[in-house]
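**Q** any chance you could fold what I've pasted below:
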Amino acid sequence: MTLRVGYIGAGVMGAGIVKNLRKHGFPVSFVVHSNRARVPELVAAGAVEVADYPALAAASDVVMLTVPDSSVVEPLLLGPDGIGPHLRSGQYVIDLSTSYPASTRNIAEVLGRRGIIVLDAPLTGSRSHAEAGKLNVMCGGPAEAFEHVRPLFDAIAANVFHVGAVGAGHTIKLINNYLGQVTVAAICEILPFAQKSGVSLKSLYDVVSVSGGNSNQFQGLLPRVMKRDFSINFQQKYVHKDIRYVTMAARESRVPTPLANALLTVHDMALDKGYGDEDFSGLLKFWEEMSGVVVAGGE
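**A** Take a look at the predicted model:
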């Protein structure tokens, strides 16, 4: 049986996901969650816009979400005005968002009492990976449920992992994002020092690329910085949310995370300075402001 998908949050990442689900033959219905910018291309791909959550639930075997965080997921699934009241026993909910693990486990427990199966399946990759169907999926939840919906994951991802019980996917995603963003923060912090020391970015890039300081983040960030390319891939305010979630979850587990707390303070300051809507690479602009220097290009 071909799974029918109901989609909430077909925006920056979700639009590419919906188009790849359609490309692989899955019927997709959607409701507009926050803006209508991507609606024409979704309809052109064969997705069907429905009027409201009752209609979306009725048209779906699986409901998939890509929304900003748990403060949005919870009212959608547990609140009286969301889709939750209209879900039926035997339906699946897949949260592709980067949500708070404890919230995810609570949602799974509450909906599970009604026979609704919840999986957390956050993603890594960029907007271009979503468009190409080359994301990475880490799914938490019952193994049998994972196998049932796996064809959906295979349609949108290059790599698909079942990582354990409900909440494990969101935990691993937060750890991954923390590890990536602590590297980004270190790069952005040190580049003004390099600039003030008279070091060219190209020389820095050439040396680090063959040395111990190299990383995927360095390779992705430095070429963009050289061109002063701060186009939006992942906004600072969502980086801040992820690091905040890491520190909260670690405290709940009674695990000290002083480095994560320091990183959260950096992002607190960046948001206070108005950089929340900037791309994550725009953290460099914050450090430039703090250092009184603009990092030059790669010449």
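
**Q** all contacts plus neighbour counts: C-alpha atoms, from now on.
**A** Noted.

**Q** now do the same contact list for residue 33.
**A** With contacts defined as CA atoms under 8 Å, 6 or more residues apart in numbering, the neighbours of residue 33 are 8-10.

**Q** confirm that it sits in a helix.
**A** No - if the criterion is DSSP: H, G, I helix; E, B strand; the rest coil, then residue 33 is coil and not within a helix.

**Q** distance check, it against residue 68.
**A** Distance from residue 33 to residue 68, counting by CA to CA, to the nearest Å: 11 Å.

**Q** and what of residue 184?
**A** Separation of residue 184 from residue 68 (CA to CA): 21 Å.

**Q** please enumerate the helices of the stretch 101-250 of the chain.
**A** 101-112, 127-132, 143-156, 168-196, 201-208, 216-226, 236-252 (DSSP state H, counting those that start in this stretch).

**Q** which helices and strands sit right next to the fourth one?
**A** The criterion is 3 or more CA pairs under 8 Å, 6 or more residues apart in numbering; DSSP states H and E, and the helices and strands that helix 168-196 contacts are helix 101-112, strand 117-120, strand 135-140, helix 216-226, helix 236-252, helix 258-272, helix 283-291.

**Q** now that helix: buried residues?
**A** Neighbour-count burial for helix 168-196, with 16 or more other CA atoms under 10 Å as criterion, is recorded at 168-174, 177-178, 181-185, 187-189, 191-193, 195.

**Q** cool, the last one as well?
**A** Of the residues in helix 236-252, those buried under the neighbour-count criterion (16+ other CA under 10 Å) are 236-249.

**Q** equivalent analysis for the second one, please.
**A** Burial within helix 127-132, assessed by neighbour count using 16+ other CA under 10 Å, is assigned to 127, 129-132.

**Q** could I get those as a markdown table with distance to residue 273?
**A** Written out in a markdown table, the entries for those read as follows (distance: CA to CA, whole Å):
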| residue | distance to residue 273 |
| --- | --- |
| 127 | 26 |
| 129 | 31 |
| 130 | 31 |
| 131 | 32 |
| 132 | 35 |
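
**Q** ok, the residue nearest to the spatial centre of the chain to residue 41 distance?
**A** With distances taken as CA atoms, centre = their mean, residue 98 lies nearest the centre of the chain, 5.0 Å away. If you measure residue 98 against residue 41 using CA to CA, the figure is 25 Å.

**Q** and this one, so I can compare the two:
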Amino acid sequence: MGDVRVGFIGVGLMGHGMAKNILAKGFPLSVMGHRNRAPVEDLVAKGAREVKSPAEMAADCDVIVLCVTGAPQVEAVLRGESGILATAKAGLHIIDTSTSEPTLTIALAAELAGRGIAFCDAPLGGTPVQAESGALSAMVGADDAAFAVIEPVIGAFASRIVRVGAPGAGHTMKLLNNFLSLGYAAIYSEALAIGAKVGVTAQVFDSVIRGGRMDCGFYQTFMGYALDGDVNAHRFTIANAHKDMRYVTNLATNTGAAAFLSATVKNLYATAEGLGSGSKNVPQIADVVAQMNGVPTVEERKKAAE
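**A** This next block holds a predicted model:
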């Protein structure tokens, strides 16, 4: 592995574990400073090299992994002052693991191909715990030649790699995946609120659904909050959920698709963020829907039970 030099931008909640596993697989690793110093210093202590800018990283790396919030951040890292493109040479491979806009990804891949740079998307499925253990899943959009180069790097942090098509296909599939989970959160929240109107508690609801055909991993993490008030049961903010749903509805608009449900789901998260809940986690959307319906929130139910 030692001949492929890897750079990593975004060593935050997910990125730290991913970068740690890249190091553990023997890749020389450069990381960029982060506002939270702890992950950077931990990786440097494990053998990573710290660089000050994306341009400094691009001058010395063969593959750069981006783990940032979304499309604006990807553009900033690429095109900003001291960005990757200031020093990027032909042969560089960029792996964007963020949840970004497929139309941007397709345009970037076409533009950078003209400079001999491969821009690939590999958005992720999984949690920070799975990032630490190297057990994420990755949905990869790349051509054959680029995939051959980037697959070993992705394999350092993902135990399941599904190649879904050309650049842009990964981000499309990730948005569809998130639409499902965020849509389920909206449905669960509404079902719980309707039940509460007639005295069907979250516990009764769960006793019927859990273990049945409508049970799933996401249901269980969602109900970790709805039943027990565990705010960290699913660590993904409502603001990020709103961003992802905007990307879904943008994609639908750009392709001319009829998109009734995605627009409704997007508007729920937009409302929740507008009401001040953007920094809360996705299962807490249940409280927003409860308040809209005049039934007790999870916190109010817990207090009443004490």
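
**Q** quick one: TM-score?
**A** Comparing the two superposed chains by TM-score structural alignment, normalised by the length of the first structure, the resulting TM-score equals 0.94, with 298 aligned residues with a CA RMSD of 1.7 Å.

**Q** what does residue 136 of the second structure correspond to in the first structure?
**A** With the correspondence set by TM-score structural alignment, residue 136 of the second structure lines up against residue 135 in the first structure.

**Q** need the contact list for the spatially closest residue to that match that is not a sequence neighbour.
**A** Using CA to CA, 6 or more residues apart in numbering and skipping the chain neighbours, the partner closest in space to residue 135 of the first structure is residue 157 (4.2 Å). With CA under 8 Å, 6+ apart as the criterion, the residues that contact residue 157 of the first structure are 130, 133-137.

**Q** give me the neighbour count for the residue lying closest to residue 69 of the second structure once chain neighbours are set aside.
**A** Closest residue to residue 69 of the second structure apart from its sequence neighbours, by CA to CA, 6+ apart: residue 98 at 5.9 Å. Residue 98 of the second structure sits with 22 neighbouring residues when counted by other CA atoms under 10 Å.

**Q** specify the local secondary structure of residue 98 of the second structure.
**A** Taken by three-state DSSP, the conformation at residue 98 of the second structure corresponds to coil.

**Q** what's the distance between it and residue 244 of the second structure?
**A** The value you get for residue 98 of the second structure to residue 244 of the second structure, if CA to CA is used, is 11 Å.

**Q** residue range for stretch 7-14 of the first structure in the second structure?
**A** Mapped onto the second structure using TM-score structural alignment, stretch 7-14 of the first structure covers residues 8-15.

**Q** stretch 123-131 of the first structure: end-to-end distance?
**A** Chord length of stretch 123-131 of the first structure, first to last residue, is 13 Å (CA to CA).

**Q** not counting that stretch itself, show me its contacts.
**A** Identification of contacts with stretch 123-131 of the first structure by CA under 8 Å, 6+ apart yields 12-17, 19-20, 96-98, 134-138, 156-157, 173, 233.

**Q** please repeat the previous calculation with a cut-off of 7 Å.
**A** By CA atoms under 7 Å, 6 or more residues apart in numbering, the surrounding residues in contact with stretch 123-131 of the first structure are 12-13, 16-17, 96, 135-138, 233.

**Q** could you dump the residues you listed to JSON lines with distance to residue 208 of the first structure and neighbour count?
**A** Converted to JSON lines, these look like this (distance: CA to CA, whole Å; neighbours: other CA atoms under 10 Å):
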{"residue": "12", "distance to residue 208 of the first structure": "32", "neighbour count": "20"}
{"residue": "13", "distance to residue 208 of the first structure": "31", "neighbour count": "23"}
{"residue": "16", "distance to residue 208 of the first structure": "34", "neighbour count": "23"}
{"residue": "17", "distance to residue 208 of the first structure": "35", "neighbour count": "28"}
{"residue": "96", "distance to residue 208 of the first structure": "34", "neighbour count": "25"}
{"residue": "135", "distance to residue 208 of the first structure": "28", "neighbour count": "25"}
{"residue": "136", "distance to residue 208 of the first structure": "27", "neighbour count": "22"}
{"residue": "137", "distance to residue 208 of the first structure": "30", "neighbour count": "25"}
{"residue": "138", "distance to residue 208 of the first structure": "31", "neighbour count": "23"}
{"residue": "233", "distance to residue 208 of the first structure": "24", "neighbour count": "16"}
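
**Q** out of the residues you listed, which comes closest to residue 279 of the first structure?
**A** If you rank the contacts of stretch 123-131 of the first structure by distance to residue 279 of the first structure using CA to CA, residue 233 comes first, at 6.0 Å.

**Q** my guess is that closest one contacts residue 277, does it?
**A** No - under the contact definition of CA atoms under 7 Å, residue 233 of the first structure does not touch residue 277, with a separation of 10.8 Å.

**Q** who's in contact with residue 64 of the first structure?
**A** Taking CA under 7 Å, 6+ apart as the contact definition, residue 64 of the first structure lies against 6-8, 93-96.

**Q** just to revisit the earlier point, so what's the residue nearest to residue 69 of the second structure up against?
**A** When contacts are counted by CA under 7 Å, 6+ apart, residue 98 of the second structure is found next to 66-70, 123.

**Q** cool, residue 270 of the second structure as well?
**A** For residue 270 of the second structure, the residues meeting the contact criterion (CA under 7 Å, 6+ apart) are residue 242.

**Q** that one maps to what in the first structure?
**A** The equivalent of residue 270 of the second structure in the first structure is residue 268 (alignment by TM-score structural alignment).

**Q** so residue 100 of the first structure sits against residue 245, correct?
**A** Yes - with contacts defined as CA under 7 Å, residue 100 of the first structure counts as touching residue 245 at a distance of 6.3 Å.

**Q** from residue 65 of the second structure, how far off is residue 262 of the second structure?
**A** For residue 262 of the second structure, the distance to residue 65 of the second structure - CA to CA - is 30 Å.

**Q** actually residue 82 of the second structure, not the one I wrote
**A** Distance from residue 82 of the second structure to residue 65 of the second structure, by CA to CA: 17 Å.

**Q** just residue 251 of the second structure next, same as before
**A** Distance of residue 251 of the second structure to residue 65 of the second structure, computed by CA to CA: 24 Å.

**Q** ok, now residue 275 of the second structure?
**A** If you measure residue 275 of the second structure against residue 65 of the second structure using CA to CA, the figure is 35 Å.

**Q** in a strand, residue 64 of the first structure, correct?
**A** Yes - when classified by three-state DSSP, residue 64 of the first structure is found to be part of a strand.

**Q** what about the contacts of residue 98 of the second structure, which one has the most neighbours?
**A** residue 67 leads the contacts of residue 98 of the second structure on contacts (other CA under 10 Å) with 27 neighbours.
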